[in-house]
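**Q** Output the structure for:
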Amino acid sequence: MRYDIPIWKKSNLTLDEAAAYTGVGVCKLREMSNDEDCEFVLWIGSKRLLKRKKLDEYIEDMYSI
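**A** Next comes the predicted model:
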């Protein structure tokens, strides 16, 4: 069984979903989330998920990326 949940309702996004949601490229998102102090990344083993609300806050506060 698969559920189709809109991206804006998901709490955690894959890199591809986050790129579609924010308009920021996958490579740039990967680069930004590689930092150990990154507050919007969630690691599940080697899988990287981005916390949507924290990512929104981060982008809102940034002048340039």
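
**Q** okay, CA-based contacts and neighbour counts for the rest of this
**A** OK.

**Q** can you map out the strands along this structure?
**A** Using DSSP state E, the strands found in the chain span residues 12-13, 41-44, 47-51.

**Q** tell me the contacts of residue 18?
**A** 24, 26, 29, 50, 52 (CA atoms under 8 Å, 6 or more residues apart in numbering).

**Q** Looking at those residues, which are in helices?
**A** Counting by DSSP state H, the contacts of residue 18 place 26, 29, 52 in helices.

**Q** Thought residue 15 was touching the first one, still the case?
**A** Yes. At 5.9 Å, residue 26 counts as touching residue 15 under the criterion of CA atoms under 8 Å.

**Q** next up, for comparison:
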Amino acid sequence: MNKINSEEIKNKKKQVDKIPIYHKQNLTIQEATEYSNIGIHRLNLLVSDPSCTFVLHVGAKRLIKRELFDEFIKNASYV
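**A** Model prediction:
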């Protein structure tokens, strides 16, 4: 059985970090803030709403579904 060493894990992490935001399917709150220029506090309020359609819950982590988030921004006149 192959053991994955910490160096391999670091290299994989660096590769993931190099993917441009506009190519990612899901974004972290921080990435969504950089992507949309909407503040972290405002995004947290939006994704805390049970009717939010662009949030993906992964355990305690919340990710933003980029394409649905784009649609939300296109249709919003006020955030």
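
**Q** circling back to that earlier point, now, of the strands of structure 1, which is deepest in the fold?
**A** Across those, averaging neighbours per residue (mean count of other CA atoms under 10 Å) puts strand 12-13 on top, at a mean of 21.

**Q** Which strands or helices does that strand pack on?
**A** Judged by 3 or more CA pairs under 8 Å, 6 or more residues apart in numbering; DSSP states H and E, strand 12-13 of structure 1 is in contact with strand 47-51.

**Q** Which elements pack onto the strand it packs on?
**A** strand 12-13, helix 15-22, strand 41-44.

**Q** Tell me which of the ones you listed sits nearest to residue 57 of structure 1.
**A** Between residue 57 of structure 1 and those, the tightest spacing by CA to CA is seen for helix 15-22, at 11.7 Å.

**Q** Provide the aligned range in structure 2 for that closest one.
**A** Helix 15-22 of structure 1 corresponds to residues 29-36 in structure 2, going by TM-score structural alignment.

**Q** Need the single longest helix in structure 2, by residues.
**A** Using DSSP H to define each element, structure 2 has its longest helix at helix 6-17.

**Q** Could I get the ones in helices among the contacts of residue 18 of structure 1 in TSV, plus columns for neighbour count and distance to residue 9 of structure 1?
**A** TSV is the format used below for those (neighbours: other CA atoms under 10 Å; distance: CA to CA, whole Å):
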residue	neighbour count	distance to residue 9 of structure 1
26	16	20
29	19	20
52	23	9
